[in-house]
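Peer 1: Fold the following and give me the result.
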Amino acid sequence: MLPAALTLVGAGRMGAAMLDGWLAAGLDPAGTTIRDPHPSDAVARLCESRGIALNPLGIVAAEVLVLAIKPQGLADAAPALDALIGPDTLVISILAGKTIADLKARLRRASAVVRAMPNLPASIGRGATGAVASPQVSARQRAGANALLAASGLVEWLGSEADIDALTAVSGSGPAYVFLLAEALAEAGVAAGLSPEVAARLARATVSGAGALLDASALPAGELRRNVTSPGGTTAAALDVLMRADGMAPLLREAVAAAKRRAGELSG
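Peer 2: Sure thing, here's the model as predicted:
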């Protein structure tokens, strides 16, 4: 169930995208407040047209306070944010690299905190978000947080905050890996004789189409792969290269390990 009252701090690309998803899911605009010192024209127009309070002068403790500012801005913003937190406020943070301990150290009034890590496809409602809750988050608050995060796509609740770094390396950074695959496939197409324009269009359609099929099918990815691989055929010849001992799987394991290691450094 979506909360009756919500304050969003930071209406940049991700914050504004999440707001769009919440409104589409039924969030009450009359109970919604946006605080952003430099809102975009699009956000200002949305607030005016939907009756959403934008940077009101009064300070009222929020039922749910969603933090979508830049992580490096937390220290400077903390006093103003703390004023928005009451004894029953749920704080949801999407600040990359900021742990629950970091948030509580800066926001002295914060008790119930959910740390979430969405990814870029959340901006079109197809995201993958990992979340972890502090012990003070009630069942009702967790259900409300889940409803908000699910408006942007899949939500996975983690058993431990220690898993956030691994999740960041897989789904947080993962879209970049897929975009790189599309780039590399297009470059391979050019090397095989296609024009750059044709290769780019084919690679984009192939990657997005395969992703849509994976989403629509209940079959595991491995089974879908086997279904399009005829023994001795062209796909099998390509997979013999990609699946060799030094191929795609070990390279991705190394890449994810590097991303996880860097996530730990940034949050440490």
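Peer 1: Could you use CA atoms for every contact and neighbour count after this?
Peer 2: Fine.
Peer 1: Show the contacting residues for Ala24.
Peer 2: Applying Cα atoms under 8 Å, 6 or more residues apart in numbering to Ala24 gives no contacts.
Peer 1: structure for this one too, so we can compare:
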Amino acid sequence: MSATVAFVGCGRITRAVVSGLVAAGGAPDSIRGVSRTGAGARALAGEFGVRAATTPAEAVDGADVVVLAVHPHEAPAALTTLAGVLTGGAPVLVSLVASCRTEAVAAALPGVAVVRAVPNVAVAARRGMTVLARGPGCPPEALAAARELFAPLGEVLTAEEDVMETVSALSGAGPALVARFAQALSRAGAGQGLPASTAEALAAHAVRGTGALLTAPGATPDAVVDCVASPAGMTEAALRTLDGAGLPRAVRQALDAAVALSLGRLLAGPGGPAGDAGPRTSVSAGTGE
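Peer 2: From the prediction side, this is the model:
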């Protein structure tokens, strides 16, 4: 990473991104952070050696990329503050703010190139997935700068803004959903008499190994299931029980609930909630240009 990056907001996802960047060889002195109370920025500085700024103006001064990573309810005030400090020659603004469309960010920051990004927490281990969406009038070079920022942290895809709430629910929240399943799997193993530590290790490695299988070229979930499940075998019995207990339905309901919450608080522009987010379109591995 050769760019100077300023993080406005230093919570969980900022920590994950900074952790991955530093692990990938990013120079800590090229990374700055500023937070509302200062505590988050100081914690990042203490852990990773990055610079803790005391004001947003100090953080963004001379930065090539500014990453906005505040809670949704804090976004309007943060955007107002940034509008006062991102003046001529403004850097690329990458928004990690949930439930905040690029139109809202672009309207608050005229003349600033805006890209929305949804990384997941696995970027900390450089095994993450980040999905990017271009804001109104965003030039290709701004999208390229955002892609360069996240490329060392795992895979990067692009999508249209209209599907980003679903992206947030599936990919952003996905590690927590998978971890909850691993937790249930390990507890079930412990209930069968395994030591808890052994059951947890087996569940964790099942998830890790399956992830590697699923991300291999040409792999599909059905193919992974087929390579494990023998006819009339124990795996088939377990899968039949999961389906009978409503796992597919429960997962769909969980995703629906996450998307509904995000759409319900969506900030589409300076005036408030967006309402209908519009038609759904597909995620692409291309540049989005």
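Peer 1: How close are the two chains, by TM-score?
Peer 2: Aligned and superposed, the two chains score 0.82 in TM-score terms (TM-score structural alignment, normalised by the length of structure 1); 261 aligned residues with a Cα RMSD of 2.8 Å.
Peer 1: Nearest the geometric middle of structure 1, what residue?
Peer 2: For structure 1, Pro118 is the residue whose C-alpha lies nearest the centre (Cα atoms, centre = their mean; 1.5 Å).
Peer 1: didn't Thr235 of structure 2 look like it was pressed against Val224?
Peer 2: No - applying Cα atoms under 8 Å as the test, Thr235 of structure 2 and Val224 come out as separate, 12.0 Å apart.
Peer 1: Now for these two: what residues contact both?
Peer 2: Common neighbours of Thr235 of structure 2 and Val224 (Cα under 8 Å, 6+ apart) do not exist.
Peer 1: Apart from its chain neighbours, what residue comes closest to the residue nearest to the centre of structure 1?
Peer 2: Thr129 (4.1 Å; Cα to Cα, 6 or more residues apart in numbering).
Peer 1: Trace the one you found over to structure 2, please.
Peer 2: In structure 2, the residue equivalent to Thr129 of structure 1 is Thr130, according to TM-score structural alignment.
Peer 1: Where does its match sit: helix, strand or coil?
Peer 2: Three-state call for Thr130 of structure 2 (DSSP: H, G, I helix; E, B strand; the rest coil): strand.
Peer 1: contacting residues for it?
Peer 2: 117-120, 150, 154-157.
Peer 1: Most neighbours among the residues you listed, which one is it?
Peer 2: Among the contacts of Thr130 of structure 2, Ala117 has the most neighbours (other Cα atoms under 10 Å), with 29 neighbours.
Peer 1: In the stretch 101-250 of structure 2, mark out all the helices, start to finish.
Peer 2: 102-108, 140-150, 164-167, 174-191, 196-214, 221-228, 234-244, 247-264 (DSSP state H, counting those that start in this stretch).
Peer 1: As a markdown table, these with distance to Ala27 of structure 2 would be great.
Peer 2: As requested, the helices of the stretch 101-250 of structure 2 are exported to a markdown table (distance: least, Cα to Cα, whole Å):
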| stretch | distance to Ala27 of structure 2 |
| --- | --- |
| helix 102-108 | 28 |
| helix 140-150 | 13 |
| helix 164-167 | 30 |
| helix 174-191 | 27 |
| helix 196-214 | 29 |
| helix 221-228 | 38 |
| helix 234-244 | 47 |
| helix 247-264 | 35 |
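Peer 1: So which of those is nearest Thr4 of structure 2?
Peer 2: Smallest distance to Thr4 of structure 2 across those (Cα to Cα): 10.0 Å, for helix 140-150.
Peer 1: And for the closest one, what's in contact with it?
Peer 2: 1, 3, 65, 92, 94, 113-115, 130, 132, 134, 156, 287, 289.
Peer 1: same question, stretch 75-82 of structure 2
Peer 2: 56-57, 70, 97, 105, 108-109, 270.
Peer 1: Who are the contact partners of Leu202 of structure 1?
Peer 2: Contacts of Leu202 of structure 1 by Cα under 8 Å, 6+ apart are Ala186.
Peer 1: how near is it to Ala236 of structure 1?
Peer 2: Separation of Leu202 of structure 1 from Ala236 of structure 1 (Cα to Cα, to the nearest Å): 20 Å.
Peer 1: cool, Ala25 of structure 1 as well?
Peer 2: According to Cα to Cα, Ala25 of structure 1 stands 44 Å off from Ala236 of structure 1.
Peer 1: From Ile69 of structure 1, how far out is the residue nearest to Pro118 of structure 1?
Peer 2: In terms of Cα to Cα, Thr129 of structure 1 sits 17 Å off from Ile69 of structure 1.
Peer 1: So what's the residue count around the nearest residue to Ala182 of structure 2 once chain neighbours are set aside?
Peer 2: Excluding the flanking residues, the one nearest Ala182 of structure 2 by Cα to Cα, 6+ apart is Ala203, at 5.4 Å. Residues contacting Ala203 of structure 2 under the criterion other Cα under 10 Å number 22.
Peer 1: Please apply the same query to the one 3 residues further on.
Peer 2: Other residues near Ala206 of structure 2 come to 14 when the count uses other Cα under 10 Å.
Peer 1: Kindly report the same for Gly244 of structure 2.
Peer 2: For Gly244 of structure 2, using other Cα under 10 Å, the count is 10.
Peer 1: ok, now the one 3 residues further on?
Peer 2: Each residue near Leu247 of structure 2 was counted by other Cα under 10 Å, and the total is 13.
Peer 1: Could you measure from it over to Ala238 of structure 2?
Peer 2: Going from Leu247 of structure 2 to Ala238 of structure 2 by Cα to Cα gives 12 Å.
Peer 1: what do you get for Ser99 of structure 2?
Peer 2: For Ser99 of structure 2, the distance to Ala238 of structure 2 (Cα to Cα) stands at 37 Å.
Peer 1: okay, the two: which has more neighbours?
Peer 2: Comparing Ser99 of structure 2 with Ala238 by neighbour count (other Cα under 10 Å), the higher total belongs to Ser99, at 24 against 12.
Peer 1: Spatially nearest residue to that one (excluding sequence neighbours)?
Peer 2: Leu266 (4.5 Å).
Peer 1: Can you give me the neighbour number for that neighbour?
Peer 2: Neighbour count for Leu266 of structure 2, taken as other Cα under 10 Å: 22.
Peer 1: swap in Val163 of structure 2?
Peer 2: Val163 of structure 2: 18 surrounding residues under other Cα under 10 Å.
Peer 1: quick one on the thing from earlier: map the contacts of Thr130 of structure 2 onto structure 1 and name those still in contact.
Peer 2: Retained in structure 1: 117-120, 150, 154-157, out of those (criterion both residues aligned by TM-score structural alignment, their matches' Cα atoms under 8 Å).
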